[in-house]
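[1] I'd like to go over a predicted model; first the sequence, then the structure.
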Amino acid sequence: MTTEPVDTVLFDLDDTLVTYNRTTADLLDEAFDAVGVDPFFSAEAYFARYEEFLPITDSIEELREACFAAIAGDGGRDPAVGRDVARAFNARRDHGDVRLLPGAREVVDAFHDEYRLGIVTNGPPEVQRPKLAGAGLDDAFETVVFAGYDTDPKPDPAPFHRALSMLESESERAVHVGNSLASDVAGAHAAGLRSVWIPAYEEEETVEPHYRFGSLASLRNPPW
């Protein structure tokens, strides 16, 4: 691991800095009820296939329709039912209805005068910008890269390189903080950054982060 001093910190957004007030599981239950079908997949099944549809769709609404239809078809159901569930879900999702996770505001404020700060998030601008605004973070970062739209999605190194270029920094002097081993940690390593993993859910440990913490608040005293 490089010992260059850190001048740049990049953050993931979803389930690292913010989370929805209404969970995906809750909205899925409401969508199934609205369509009048028994639940036939879980929020975890949706998350597992989300990135598969990032490169081939132009909006989050289109992504959900394609994803839910594929899940339905793979399970022997009519893909049209999956699209109906997606439309019901889309009608209920408010992207600005989010809250900061514990420690997020304190860490961002503490880092503001010491580091160049950026966001690298897998998600479209029309979805992610309202989250930043709803959490009061829309002016907290010098750059935001919408991976999957501005570039290929994480774990591809391209979004990290784009953020560093915009911040006039180099990978050897940067750290990325995220909740996903598969996209955040693996992507940071592919781009040559140091990684901080703050797990938000159970995940098979296929890659070893440079640093791991149980909560974002622990970053008030950076390990680097």
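    On my side now, so go ahead.
[2] For the rest of this, base every contact and every neighbour count on C-alpha atoms.
    Noted.
[3] can you pull out the helices in the chain?
    Remark: helices assigned in the chain by DSSP state H are 24-35, 43-53, 60-74, 79-92, 104-111, 125-134, 158-166, 186-191.
[4] closest one to residue 149 among the ones you listed?
    Residue 149 sits nearest to helix 125-134 of all those, at 8.1 Å, using C-alpha to C-alpha.
[5] Tell me what angle the top strand by length along the chain forms with helix 43-53.
    In terms of residue count, the longest strand belonging to the chain (DSSP state E) is strand 116-122. Note on geometry: by axes from the mean of the first three to the mean of the last three C-alpha atoms, to 10 degrees, strand 116-122 and helix 43-53 are set 100 degrees apart in direction.
[6] Distance to residue 173 and mean neighbour count for the helices of the chain - can I get that in a markdown table?
    As requested, the helices of the chain are exported to a markdown table (distance: least, C-alpha to C-alpha, whole Å; neighbours: other C-alpha atoms under 10 Å):
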| stretch | distance to residue 173 | mean neighbour count |
| --- | --- | --- |
| helix 24-35 | 36 | 17 |
| helix 43-53 | 28 | 14 |
| helix 60-74 | 33 | 20 |
| helix 79-92 | 40 | 20 |
| helix 104-111 | 15 | 17 |
| helix 125-134 | 25 | 18 |
| helix 158-166 | 10 | 21 |
| helix 186-191 | 12 | 22 |
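[7] Determine which of those approaches residue 14 most closely.
    With C-alpha to C-alpha as the yardstick, what comes closest out of those is helix 125-134 (8.7 Å).
[8] Comparison target below:
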Amino acid sequence: MTSAPETPTTHELGQIKAVCLDFDDTLLDSGRAARHGLRELVGTDRAWPVWQRTTDQHYARYVTNEIDFDVMCVERTQAFFAAFGEQLDTAEAARRETLRMAAMQRAWALYDDAWPCLDWLRASGLRLAVITNAPSAYQRKKIAAVGLADVFDELIISAEIGVAKPDPHIFHTACDALGLRPEEVVHVGDKLDIDALGATRAGLHGIWLNRSKIQDPAANVPTITSLHELPELLVTDLPAVPTGPDNAKPWHRAAELVGH
């Protein structure tokens, strides 16, 4: 493991004054917890790929406000079991989802690199925020359950502001809450398109946390494979946000494109 550089002053960090982070699969090992919950429900890991595909399809409907979160959870469970030929009524799907959710919550845990990174960021004088696509009460419960309730200066949750990543408005909301300009803020997340590229298009410094070390030709943003690598990137290698007569305010143009 690469050791973090010595804690810098905010002057040494240049224009960077705050770091925003995605929560699930960035700080919280949500995938491991979700696998545990499904395994407790069906007794095997073999169905995990089907659960992942079903979750992606149904969660996308929640994020775009097509469906309520609780309804999404039940319908996802119905669709998952239907893929194996079992048709569940709403009551039985809700019962099984409650069992799965309880098992998953017992397995909630941060990645090993989360606390060291957060401690370094805070000691460096940086402000911290979470930007997450999630229902409000559920996400706040999750953040508190792993001991992070008092760590962040701001929690920006999609359900509370009505838009989700990668909409520039959610990133600008974070910057406004922190009292900073987009070019003074970094955002780190595990989703290349939703987090890193979304933040970059909004005028922030988007960083992709590529824990799986997958190759993606669209990854034209700073990339790390562990939060252990973030301090050194912030101190030594982070490029400046583009400026100039045509892109001095890139976040304003991105916002105009989506009507914000």
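    Received, thanks. This is a predicted model, so every value here is computed, not measured.
[9] about what we covered before: put together JSON lines for the helices of structure 1, with distance to residue 218 of structure 1 on each row.
    Listed next are the helices of structure 1 as JSON lines, based on distance: least, C-alpha to C-alpha, whole Å:
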{"stretch": "helix 24-35", "distance to residue 218 of structure 1": "27"}
{"stretch": "helix 43-53", "distance to residue 218 of structure 1": "27"}
{"stretch": "helix 60-74", "distance to residue 218 of structure 1": "32"}
{"stretch": "helix 79-92", "distance to residue 218 of structure 1": "34"}
{"stretch": "helix 104-111", "distance to residue 218 of structure 1": "9"}
{"stretch": "helix 125-134", "distance to residue 218 of structure 1": "22"}
{"stretch": "helix 158-166", "distance to residue 218 of structure 1": "23"}
{"stretch": "helix 186-191", "distance to residue 218 of structure 1": "20"}
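[10] Nearest to residue 140 of structure 1 among those helices would be which one?
    It is, among those and with distance given as C-alpha to C-alpha, helix 104-111, at 7.4 Å.
[11] what's the mean distance for the closest one versus structure 2?
    When structure 2 is superposed, helix 104-111 of structure 1 averages 1.1 Å from its matched positions, counting by mean C-alpha distance after the TM-score superposition for structure 1.
[12] In structure 2, point out the residues matching that helix.
    The aligned range for helix 104-111 of structure 1 in structure 2 is 114-121, by TM-score structural alignment.
[13] what does the matching stretch contact?
    Residues outside stretch 114-121 of structure 2 that contact it (C-alpha atoms under 8 Å, 6 or more residues apart in numbering): 7, 19, 27-28, 127-128, 227-228, 230-231.
[14] Include neighbour count and distance to residue 140 of structure 2 when you put the residues you listed into TSV, please.
    Output for the contacts of stretch 114-121 of structure 2, formatted as TSV (neighbours: other C-alpha atoms under 10 Å; distance: C-alpha to C-alpha, whole Å):
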residue	neighbour count	distance to residue 140 of structure 2
7	17	29
19	23	19
27	25	14
28	20	13
127	19	19
128	23	16
227	23	22
228	22	25
230	22	25
231	22	26
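[15] of those, closest to residue 97 of structure 2?
    The nearest one, if we look at those relative to residue 97 of structure 2 and count by C-alpha to C-alpha, is residue 28, at 20.6 Å.
[16] Just give me the match in structure 1 for that closest one.
    Counting by TM-score structural alignment, residue 28 of structure 2 lines up with residue 18 in structure 1.
[17] And for residue 154 of structure 2?
    Counting by TM-score structural alignment, residue 154 of structure 2 lines up with residue 143 in structure 1.
[18] and its match, how far is that from residue 223 of structure 1?
    24 Å (C-alpha to C-alpha, to the nearest Å).
[19] right, and the match of residue 28 of structure 2 touches residue 103 too?
    No - using C-alpha atoms under 8 Å, residue 18 of structure 1 is not in contact with residue 103; the gap is 10.4 Å.
[20] how much space is there between the aligned partner of residue 37 of structure 2 in structure 1 and residue 38 of structure 1?
    Matched to structure 1 by TM-score structural alignment, residue 37 of structure 2 sits across from residue 27. In this view, residue 27 of structure 1 and residue 38 of structure 1 are 14 Å apart by C-alpha to C-alpha.
[21] Overlap of the contact sets of the two?
    With C-alpha under 8 Å, 6+ apart, residue 27 of structure 1 and residue 38 have no common neighbours.
[22] Verify the stated contact: residue 212 of structure 2 with residue 223.
    No - with contact defined as C-alpha under 8 Å, residue 212 of structure 2 does not reach residue 223; the gap is 11.6 Å.
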